[in-house]
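Novice: got a sequence here, can you build the structure:
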Amino acid sequence: MLRLRSCILSHLLSSPAASSIPFSLHRLISAAAPAVSPSPSFAVKDYLVDTCGLTPAQALKASTKLSHLKSRTKPDAVLAFLAGLGLSSADVATVVAKDPRLLCAKVEGTLAPNVAGFIGLGLSRTEIVRLVSLTPLSFRCRSIVSNLPYYLSLFGSYENLLRVLKKNINLLGYDLEKVAVPKVALLRECGLGACDIASLCQNVPWLLTANLESVQTMVACSEGIGVPRGSGMFRHMLHAVAFLNEEKMAVKVDYLKNTFRWSDAEARVALCQAPMLLTRSKDMLQRTSEFLSSQVGLEPAYISRRPVMIMYSLEGWLRPRYYVVKFLKENGLLKHGASYYTAVKLTEKVFMEKFICPRKEATPHLSEDYAAACGGEVQNNFRFI
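Specialist: As a prediction, this is how the structure comes out:
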């Protein structure tokens, strides 16, 4: 019976007459789900393992949320519905493990109307399957259909929405006006456009579901550091401060000042250009500071005006390029006034074109040695010879 129902549903979803699906699904599920008397022998954990495909550990955890189930009537109907949508056995197991209570959802009252709503919004069968697989808890909320157009418009595309949902799977189930709309309004007041908001939500997935006061604090911290609303770096600063409270941020700023020997003004200049410095580990900052100051010989003020250098990998980017520049200068193949920073900020392709390729004849091993350096094989005293 389960197999028959899923096959019929699959046929309905793929038929040209998609507009008639809500009524057809209602008739299908109603007719194919005869009442089943509660069975005293029904074991939820066994059902989750044998029928849903969960592991024993997953089933044990999920069963605590299904202790009220006394028969397989509703779960069977839900599983048939999911199979008819096109979810594989593995997909079903994943969905049930994420949200066991989906097995108790009303197929004819919630799931079928939601699918009909998705189709009405223009989602393809594949897109519906991906959405259901990713957000099973929201799928059993009737508000998901009315919320979906807002988020599709906000994030610009279905793919952008999925990227956000992968990190905040319950977003579509929240009350739109109470949860998302006030935060989006605040972000727009700060000069962020739809693309900025979408990008920020991918990096800070809880942003739209956090309380408004938390987002207001992020805005205040960003402005306090010196990045004004409406500037191109404001989104990046919001991302940087999102995971820091005021106390932690103050500690991090002090650490940056002490590590790079910056004044308050120099620290502010650096952070306004490279807000993500606040997210870097203390160990990475310490090692990069020692390298740039002691080995390269750069002054604190110079670094603060070019803080992007600190964001690059020490082993895979800064150190190998330093060795190339140093070697070329020492061997008269590069002007002594040439800037190390110029070499650092170039893309890999352009760096190769400007520093490596033109000197193949004079230094036949330079490309090979540079590649070895990028792979971490170079010691501090390595010479490209």
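
Novice: use CA for all of it now, contacts and neighbours both
Specialist: Will do.

Novice: tell me which residue of this protein is furthest from the middle?
Specialist: Using CA atoms, centre = their mean, the residue of the chain lying farthest from its centre is Gly332. It sits 47.1 Å away.

Novice: and that one, how far from Tyr174?
Specialist: According to CA to CA, to the nearest Å, Gly332 and Tyr174 sit 65 Å apart.

Novice: now do the SS call for the residue farthest from the centre of the chain.
Specialist: coil (DSSP: H, G, I helix; E, B strand; the rest coil).

Novice: once you drop chain neighbours, what's closest to Phe198?
Specialist: I think there's a mix-up here, since residue 198 is Ala and not Phe. Phe155 (5.0 Å; CA to CA, 6 or more residues apart in numbering).

Novice: tell me who's in contact with the one you found.
Specialist: The neighbours of Phe155, taking CA atoms under 8 Å, 6 or more residues apart in numbering as the test, are 161, 194-195, 197-198.

Novice: so which of those residues belong to helices?
Specialist: Judged by DSSP state H, the subset of those located in helices is 161, 194-195, 197-198.

Novice: of these, grab the buried ones for ChimeraX.
Specialist: Remark: buried members of the ones in helices among the contacts of Phe155, expressed as a ChimeraX selection using 16 or more other CA atoms under 10 Å:
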select :161,194,197,198
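
Novice: and this one, so I can compare the two:
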Amino acid sequence: MLRLHKYVLTQLLPSSSLSAISLPLHRLISAAAPAVSPNPSFAVEDYLVATCGLTRPQAAKASAKLSHLKSPAKPDAVLSFLAGLGLSTADVAALVAKDPKFLCAGVERTLAPVVVGLTGLGLSRPEIARLVSLAGEKFRGRSVASKLSYFLSLFGSYDNLLRVLKHSPNLLGCDLDKIVKSNVAFLLECGLGSCDIAKLCISSRWLLSANLERLRAMMACAEGIGVPRGSGMFRPMLRAVAFLSQEKITAKLNYMKNTFRWSDAEVGIAISKAPTLLTRDKESLQHRSEFLISVVGLAPAYIAYRPAMLMYSLEGRIRPRYYVVKFLKQNGLLDHDRDFYNTVMVSEKVFMERFICPHKKAAAHLAEDYATACRGEVPARFTFT
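Specialist: Next comes the predicted model:
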């Protein structure tokens, strides 16, 4: 292990230190840092600005956590180590601003063993450097390598893991056995496969660190709405109910029943097909209901079985396409009725090919009027009586 430590350090420390490879590890690391400053009044704030690249306000804030430092010896060793990993000046400044105590980490006791462990997992220096920037203070924990080994297995790749850590670096600080593995075991019991769990946790990172009782409540809520474990909509449903209390979910279901004139069965069907309806604000749901039922003339049951169209913008998609189809019908340019749901759901390219382009001669201004309607305005030719 000592030889491995030495090997890693030869890759990280400046070339001036390589000749010391035969020295004991602690002497090797000492060689990487400048000598202790003879100045007894070491100015931490000035050091953070001049050497670490922090702004004066950042340095003033960070220096409060480093008031015990009397010389630049330890920070210089850490900075040398980080430079060896390949962190840029900007990376170092961001790291120190976020975690000033990183400068006090022991290179031999803490940082070098962590890098050795990560190298053993197959991570390259650029990958480790990226991890340092994301993990911050969590990188100073001796258990980083073992946790990373588990997360790499869980998420399937280093890139997937970085996506998670970019938004949830505190995940590396969670208790692996008591929290993370317990939550994963529960998700497996719920019928989710390993790939499902990885996908779910990539988009809903908090699941791995959530309270287990909260997870149980979410599962019960999803099933109570009518989405069984193992179904294709189970993962979206978990995301939808994640931060909603049972009281708020019940209130939202009742609101949708009244707004869309749905029965208990119909609101259950709609939510099971489009769980994110639970996250829509009441005003947007009200506007869609008024337009689709009162203006377009759709039956409530028709909407309940096709709730995906409620996910689209009323102003930017649903209403403009309704105007186009109605205009074409009134001017005898459509040879048969078109299903409204399919009209809304087709891509913009397909909609243009089916409803706009074929009528360039008969309705020369149709494309222009459609574009105007998509901006929220109502062209005169789209004013129907």
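
Novice: would you turn the ones in helices among the contacts of Phe155 of the first structure into TSV with distance to Ala80 of the first structure?
Specialist: Formatted as TSV, these follow (distance: CA to CA, whole Å):
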residue	distance to Ala80 of the first structure
Leu161	27
Ala194	39
Cys195	39
Ile197	38
Ala198	35
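
Novice: looking at the ones in helices among the contacts of Phe155 of the first structure, which is nearest Thr363 of the first structure?
Specialist: The nearest member of those to Thr363 of the first structure, counting by CA to CA, is Cys195 at 46.0 Å.

Novice: shouldn't that closest one be in contact with Ser153?
Specialist: No - using CA atoms under 8 Å as the test, Cys195 of the first structure is too far from Ser153 to be in contact (10.5 Å).

Novice: what residue is smack in the middle of the first structure?
Specialist: The first structure, centroid-nearest residue using CA atoms, centre = their mean: Gln202 at 4.4 Å.

Novice: which secondary structure state does that one sit in?
Specialist: Gln202 of the first structure - assigned by three-state DSSP - is helix.

Novice: surely it meets Lys167?
Specialist: Yes - between Gln202 of the first structure and Lys167 there is a contact under CA under 8 Å: 7.4 Å.

Novice: what segments of the stretch 1-150 of the first structure are strands?
Specialist: Here the stretch 1-150 of the first structure has no strands by DSSP state E, counting those that start in this stretch.

Novice: mind listing the helices for it?
Specialist: Using DSSP state H, counting those that start in this stretch, the helices of the stretch 1-150 of the first structure run over 2-14, 21-31, 44-50, 56-63, 73-85, 89-98, 112-120, 125-134, 136-139, 143-155.

Novice: and for the residue nearest to Pro379 of the second structure when sequence neighbours are not counted, the neighbour number?
Specialist: The shortest distance from Pro379 of the second structure to any residue other than its chain neighbours is 5.9 Å, reached at Asp369 (CA to CA, 6+ apart). Look at Asp369 of the second structure: counted by other CA atoms under 10 Å, it has 20 neighbours.

Novice: check contacts around Asp369 of the second structure.
Specialist: Here Asp369 of the second structure is in contact with 379, 381-382 (CA under 8 Å, 6+ apart).

Novice: can you pick the most crowded of those residues?
Specialist: Sorting the contacts of Asp369 of the second structure by how many neighbours each has (other CA under 10 Å) puts Phe382 first, at 18 neighbours.

Novice: need the contact list for the alignment partner in the first structure of that residue.
Specialist: In the first structure, the residue equivalent to Phe382 of the second structure is Phe382, according to TM-score structural alignment. The contact partners of Phe382 of the first structure, by CA under 8 Å, 6+ apart, come to Tyr323.
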